[in-house]
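Novice: Below are the sequence and a predicted model; questions follow.
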Amino acid sequence: MSTLDILSEDERCIVGTVRDFVDKSVKPVARELDHSNTYPEALIEQMKRLGAFGLAVPEEYGGTPVSTPCYVLISEELARGWMSLAGAMGGHTVVAKLLLHFGTEEQKQRYLPKMATGEVRATMALTEPGGGSDLQALRTVARKDADGYEVDGAKTWITNARRSGLIALLCKTDPDAAPAHRGISLLLVEHGPGLTVSRDLPKLGYKGVESCELSFDGYRAPADAVLGGVEGRGFAQMMKGLETGRIQVAARALGVGRAALEDALAYARQRESFGRPIWKHQSIGNYLADMATALTAARQLTLYAAREADAGRRVDMEAGMAKLFASETALQIAVNAVRIHGGYGYSTEFDVERYFRDAPLMIVGEGTNEIQRNVITRQLIERGGLDA
């Protein structure tokens, strides 16, 4: 049974179209774009035409919605070509789902049609310089007055910050609330006076797509900028959004792991030592067997979380498991791909060194794997066990 068999015929066609795009348009240029740290403008334009930015937007708003398992496999294909392309789509999809689930009708009408075409791309602004994974320790504050909100604070590691027309900003609208999460809201903000993208952060991998620091200094947001129109719900809304985000990060890890495995397998079949292909040497064969087994398990775990999400169930534990296992798997596969390539694995003329640089992002992005373990444990206790 093929993985694609779980999809409808239309969705299989969509995944196939993305695969062709990756093989014909992405793979031939990914290495050069990565090494020059160049924003992939032409590829993003092709992704717009393919409908990649409307995958979570209903047809009534101009989107081409797909199931979450289909979204996983599309993200995997993009990351197989170049993980940065899947990253350019990830936060955008989370914001689209936040709008769909929690936004007012006016907010949906204002943003979703333009997001579906990619005319407006969106990102999330959660992390702060001193906060890391502790989202309740926010210092960014939005103070309400007669004309709306005045926002002050700073965010960091914001993907697509310069090119996103819409930012879902997590901030405190009631700094004195107890517990703290009751004073947290999501504001839908756009670039304007008082918002500065201060710098692009230098990175080991994840090249091409910018990750930036944002500074809010007297930024003005209208009164209707609060997602859903009611203050104090932002923390719960974002926790729901992160379920999608973590499934998408797991899918990115699948793509990086798959690319590394495919390159390692091809090299092991072609490269000879001591008179035979190196895959016939047991040490190399064992690496390949373990890589393929772990990748298959990671994909099934990610698709399980995706199916549970589509069933309408809470999937913070399932998404955390998928993100944890898939990201650790991708990192190990990337390391083993370098081993199999030997000295060439350390060369920038081979793509495995890029996979080795990209893979660590998934173990720290969208909540570190240490946080994922905390989430999983807490849910095991609250649910009374794995199958309760």
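Specialist: Perfect, I can see it now.
Novice: Please make it C-alpha for all contacts and neighbour counts, starting now.
Specialist: Noted.
Novice: and residue 192, how many neighbours does it have?
Specialist: 10 (other Cα atoms under 10 Å).
Novice: Against residue 162, how distant is it?
Specialist: 12 Å (Cα to Cα, to the nearest Å).
Novice: can you check residue 321 too?
Specialist: Using Cα to Cα, one gets 32 Å for the distance from residue 321 to residue 162.
Novice: quick one: which of these two has more around it?
Specialist: In this view residue 321 and residue 162 are compared by other Cα under 10 Å, and residue 321 has more residues nearby, 24 against 20.
Novice: another structure for you, compare them:
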Amino acid sequence: MANTTFSSKPVTFDLFKTKRPFYTEEHEMFRTSLRKFIDKEIVPHFEEWEENQYTPREVFTKMGEQGFLATQVDPAYGGLGLDFGFNLILGEEAHRLGGGMVGASLHSTITVPYMETYGTEEQKKKYLPKFVSGEIITGVAMTEPGTGSDLANIRATAVRDGDEYVINGQKTFISNGLNAELFFVVVKTDPHAVPAYKGVSVIIVEKGTPGFSNGRKLKKLGQRSWDTTELVFEDVRVPVTNLLGEEGKGFAILMDKLAQERISAANSSLIVAEEILKSTIAYVKQRTAFGKPISSFQNTQFEIAEMATELSLARSFLNDIITRHMNGEKIDTEVSMAKAYVPEMAKRMAARCLQLHGGYGFMEEYSIARRYRDIPVMSIGGGTTEIMKTIIAKNLGM
């Protein structure tokens, strides 16, 4: 029998450097540049902005000047024509820090694509270059008090009056509500449509239009420096040319982009979970109790091992979904599974890691406290966990 030599050198499994098959050298160069920008322009002020619950508008203008916004936009409209992977990186780095940075990801990955796909040539020429430059930041005005995910039964209306729509209604939980200059407003153009979703349309409304105003600036549990407000529409008149796509097709427009939004949410949730686990591993190695590091306790080791396994499995699943999405496959069921599972996993991980920090986890000086506050919204926005489960069950023939 041949001799077998075993190396005594320990092998370290680096969970956080798992290869992402859809990222190239160009993607990582973009990430490096973005991180340098964040370190210089945002990190030194981040705690102050969290305290003030607001990120200054000029941050997004600087991001546009540096080429970080809406990179997927066709060069004919001032963009770089890059793939979805660059938007994923923007979302990852935004959520790695948190707070107001997430507004840039919302703008680039979720709202701008509505204009790219459904805007008229005139609308695209007018707005897309400004979306890329950061001159205009965007938001989506869907949610209303009392409706939540039930978009088919919104109450905001847009009544045709000659060559104008007259909009009345109220929106809430609107991300980028203070910083955005343009909103894609979801309204009822036919309140009597059957089924109800066929009466929904999307209309472009610019800030400063008479009758359009911000309501309350909302105080949130987490993501505090990401501005969130109410919007109020009182006899707001806009030209009919501000209609996005066709009248009565608003629900289909919104659904068309939800898969990408949900992939981004799941991926960003996983990034936050990775950050939570990394900081916790570092903490338990240096924190001592009963004369030894708490990382030496079996319970700590088991907790870390279980969470690392969950992260690794989730990453493999997301890698597959993202690759298939970028290849143009329609994978609604799998996307819903990812959106249902990963944010919930991240919430559980935040609670488990806070527990491993002990009393220090309850102190704001440790990042786990903010992560614990920030992560729950990921299982709500873009479709709640419960909605995702409903979609999965329906697609399974139930």
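Specialist: Sure thing, it's come through. Predicted model only: the values in this text are computed from it and were never measured.
Novice: In this structure residue 285 of the second structure contacts residue 292, no?
Specialist: No - applying Cα atoms under 8 Å, one finds residue 285 of the second structure not in contact with residue 292, separated by 9.4 Å.
Novice: Spit out the contact partners of the aligned partner of residue 321 of the first structure in the second structure.
Specialist: Per TM-score structural alignment, the equivalent position to residue 321 of the first structure in the second structure is residue 337. By Cα atoms under 8 Å, 6 or more residues apart in numbering, the contact set of residue 337 of the second structure is 388-389, 392.
Novice: Could you find the counterpart of residue 161 of the second structure in the first structure?
Specialist: Using TM-score structural alignment, residue 161 of the second structure pairs with residue 145 in the first structure.
Novice: and what of residue 186 of the second structure?
Specialist: Matched by TM-score structural alignment, residue 186 of the second structure corresponds to residue 170 in the first structure.
Novice: What strand or helix carries the closest residue to residue 141 of the second structure other than its chain neighbours?
Specialist: In this structure, residue 141 of the second structure finds its nearest non-sequential neighbour in residue 185, 4.7 Å apart by Cα to Cα, 6 or more residues apart in numbering. In this assignment (DSSP states H and E), residue 185 of the second structure forms part of strand 182-188.
Novice: list the helices and strands the helix or strand that that strand is followed by packs on?
Specialist: The first helix or strand that comes after strand 182-188 of the second structure along the chain, using DSSP H and E, is strand 200-206. Under the contact criterion of 3 or more Cα pairs under 8 Å, 6 or more residues apart in numbering; DSSP states H and E, strand 200-206 of the second structure touches strand 182-188, strand 243-244, helix 250-286.
Novice: dump the residue contacts of residue 300 of the first structure.
Specialist: Taking Cα under 8 Å, 6+ apart, we find residue 300 of the first structure in contact with no residue.
Novice: Map it onto the second structure.
Specialist: Under TM-score structural alignment, residue 300 of the first structure pairs with residue 316 in the second structure.
Novice: Please identify the helix or strand for its match.
Specialist: helix 298-326.
Novice: What lines up with residue 226 of the second structure in the first structure?
Specialist: Using TM-score structural alignment, residue 226 of the second structure lines up with residue 209 in the first structure.
Novice: what number of residues lie near that match?
Specialist: 23.
Novice: Then it would be within a strand, right?
Specialist: No - under DSSP: H, G, I helix; E, B strand; the rest coil, residue 209 of the first structure falls outside any strand and is assigned coil.
Novice: Against which helices or strands is the strand holding residue 185 of the second structure packed?
Specialist: strand 138-141, strand 157-161, strand 200-206.
Novice: could those strands be laid out in a markdown table, adding mean neighbour count and distance to residue 261 of the second structure?
Specialist: Compiled in a markdown table, these are given as follows (neighbours: other Cα atoms under 10 Å; distance: least, Cα to Cα, whole Å):
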| stretch | mean neighbour count | distance to residue 261 of the second structure |
| --- | --- | --- |
| strand 138-141 | 25 | 12 |
| strand 157-161 | 19 | 25 |
| strand 200-206 | 24 | 17 |
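Novice: Right, I'll leave it there.
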